[in-house]
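J.: here are the coordinates; sequence isn't available:
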């Protein structure tokens, strides 16, 4: 662990709840990174399985790991945000407890940020989807979902690009400049709050997407994300926790209102806020039409069933 500083350059937040099945794989993949100047902050959301035992084991054998256990399940949003509250690094990354990173993930993302300069706020890689056993899913159901690359010098253009092309959470698991992440509302307790976070970051700067598959995203029925929460109400409860209230708005209307809220609370000029606000509905409408058109094309091009 040469080169580790008292205040590491990068902090990695690992929010977890009942993650005993895959947590070791996730932590091992982080500890095997070629870039070593990091700390790992685990926030255990009152797990009831062997998660605590695993976390304490890893924290005891590597002093880069810090472990905190919550007394009650506070919901995924609060648990994600807690890891950033405890972070010390100038760079930050969230890591899901059931995903994994290939050894050069951190090195490549940090290098991309260093080369891009301060106006680039986030670097991430495209991903491979794996199943419960860690095998790549072929064909990858999300192979074409990594198209998020807002690179314009204009904030409104970056917002348009993000609203048009965001479809996966891969960028959320990239490496982010902490100084910019502090200027956002982080992960909110509502459905698709990671989309809202991406809008807030896009207002602040560019994203760098690396065309290498260095992130392994696990799709499995026992996951803590959408795979194990089949309805929007279930997803909302996952974000909020059992003690959180329930919104009276539909998820889509709530998301639209949160986009506008993000624009008007953003730490940017008034002119930039107005420009970004003006593009939200047109961009969302265009996205909806594009998705509908894509579904229609796939239906008419589907081979006819034999009679």
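T.: Nice, I can see it. Treat the numbers as computed from the prediction; the structure is a model and nothing was measured. Numbering: from 1, shown residues only.

J.: all contacts plus neighbour counts: C-alpha atoms, from now on.
T.: Will do.

J.: Regarding the chain, what is its longest helix?
T.: helix 270-301 (DSSP state H).

J.: So which elements touch it?
T.: For helix 270-301, the packing partners by 3 or more CA pairs under 8 Å, 6 or more residues apart in numbering; DSSP states H and E come out as helix 155-165, helix 251-265.

J.: this is the comparison structure:
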């Protein structure tokens, strides 16, 4: 790494980001650890995204803006920003999410050991208007510090609810590139996180430093009166839609530098995860979310303000 190269690359694939893009970019450029680059990859936006990104690139030398000649699709655009990254650490950023100023520095500190390939904080899921929706607080379940066996790390990660959110953690760029391309399947974020766990340890940060903005249609269905019935239907659909993801974990692990017996363990663990999709979990999850909104909305908001300083 030369003196002009950053320590952290942040890749933001974007298409018609709108005004939320400005708030997201501001929170990234306000990081306490300023040795970073922000890479915009514009997938031929038709709103004011291009002008806004160019404005940031003119104002801040840490910002690099690229516009694709044609819309290459979301998956390829996510891969594009990794290809453009120059730093040894990388993180994806969505145009509508938010990060506490200490997100990067805290995750970097958690990755002091070369065995750690990914670090992540607690995540607050927010509604489209920014109000707290639910807290993803299972960091101790997915931490694999000190776990040397790839299969044991995978099993631990797969058992955790909502482990897909680790997709937005801070990763070692060279390790991330080993698990690309992104699988073109449902739950591709979960597949990528699972594959990363086979190549190294995960470190958790016990602070709320990331706000993931839920899409409007997802929030609406959680608020419907017949949410329990919808959750049961979703669990049934998931049983079918998660099969390609399961196959992807198994097939992609075959080319990884792990022992043959470990590869068998990977497939067994992935199949167990697949079977867990079709259980009473959908109903339980629905009840948990409804209970959470009734009993934790105020405490969560207070916790986030305390942890992030926002």
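T.: Cool, the structure landed. None of these values were measured; they are calculated from a predicted model.

J.: on that earlier part again, just name the most buried of the helices and strands packed on helix 270-301 of the first structure.
T.: Counting by mean count of other CA atoms under 10 Å, helix 155-165 has the highest mean neighbour count of those, with a mean of 22.

J.: residues in the second structure aligned with that helix?
T.: Counting by TM-score structural alignment, helix 155-165 of the first structure pairs with residues 150-160 of the second structure.

J.: returning to what we had before: compile the helices and strands packed on helix 270-301 of the first structure into JSON lines and extend it with columns for distance to residue 133 of the first structure.
T.: Formatted as JSON lines, those follow (distance: least, CA to CA, whole Å):
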{"stretch": "helix 155-165", "distance to residue 133 of the first structure": "30"}
{"stretch": "helix 251-265", "distance to residue 133 of the first structure": "32"}
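
J.: Nearest to residue 17 of the first structure among the ones you listed would be which one?
T.: Proximity to residue 17 of the first structure (CA to CA) singles out helix 251-265 among those, at 23.9 Å.

J.: Check the gap between the residue nearest the centre of the first structure and residue 189 of the first structure for me.
T.: Nearest to the geometric centre of the first structure sits residue 172, at 2.4 Å (CA atoms, centre = their mean). Residue 172 of the first structure sits 15 Å away from residue 189 of the first structure, going by CA to CA, to the nearest Å.

J.: and what of residue 115 of the first structure?
T.: Counting by CA to CA, the gap from residue 115 of the first structure to residue 189 of the first structure is 34 Å.

J.: the more surrounded of those two?
T.: More crowded of residue 115 of the first structure and residue 189, by other CA atoms under 10 Å: residue 189, with 23 against 10.

J.: aligned partner of the more buried one in the second structure?
T.: Match for residue 189 of the first structure (TM-score structural alignment): residue 184.

J.: Now do the SS call for its match.
T.: Following DSSP: H, G, I helix; E, B strand; the rest coil, we place residue 184 of the second structure in the coil state.

J.: OK, contacts around it?
T.: Counting by CA atoms under 8 Å, 6 or more residues apart in numbering, residue 184 of the second structure touches residue 75.

J.: ok, back up a step: starting at the chain centroid, how far to the match of helix 155-165 of the first structure?
T.: Distance of stretch 150-160 of the second structure from the chain centroid (CA atoms, centre = their mean, to the nearest Å) equals 17 Å.

J.: Ok, stretch 162-178 of the first structure next?
T.: The answer for stretch 162-178 of the first structure is 6 Å, by CA atoms, centre = their mean.

J.: likewise stretch 276-293 of the second structure?
T.: Taking CA atoms, centre = their mean, one finds the center of stretch 276-293 of the second structure at 21 Å from the center of the full chain.

J.: swap in stretch 36-48 of the second structure?
T.: Stretch 36-48 of the second structure sits 19 Å away from the centroid of its parent chain (CA atoms, centre = their mean).

J.: buried sites along the longest helix of the first structure?
T.: If you call a residue buried by 16 or more other CA atoms under 10 Å, then helix 270-301 of the first structure has these buried ones: 272-273, 275-277, 280, 283-284, 287.

J.: and the angle from that helix to helix 251-265?
T.: 150 degrees (axes from the mean of the first three to the mean of the last three CA atoms, to 10 degrees).

J.: hang on, the earlier thing: where's the residue nearest to the centre of the first structure relative to residue 299 of the first structure, distance?
T.: Taking CA to CA, one finds residue 172 of the first structure at 32 Å from residue 299 of the first structure.
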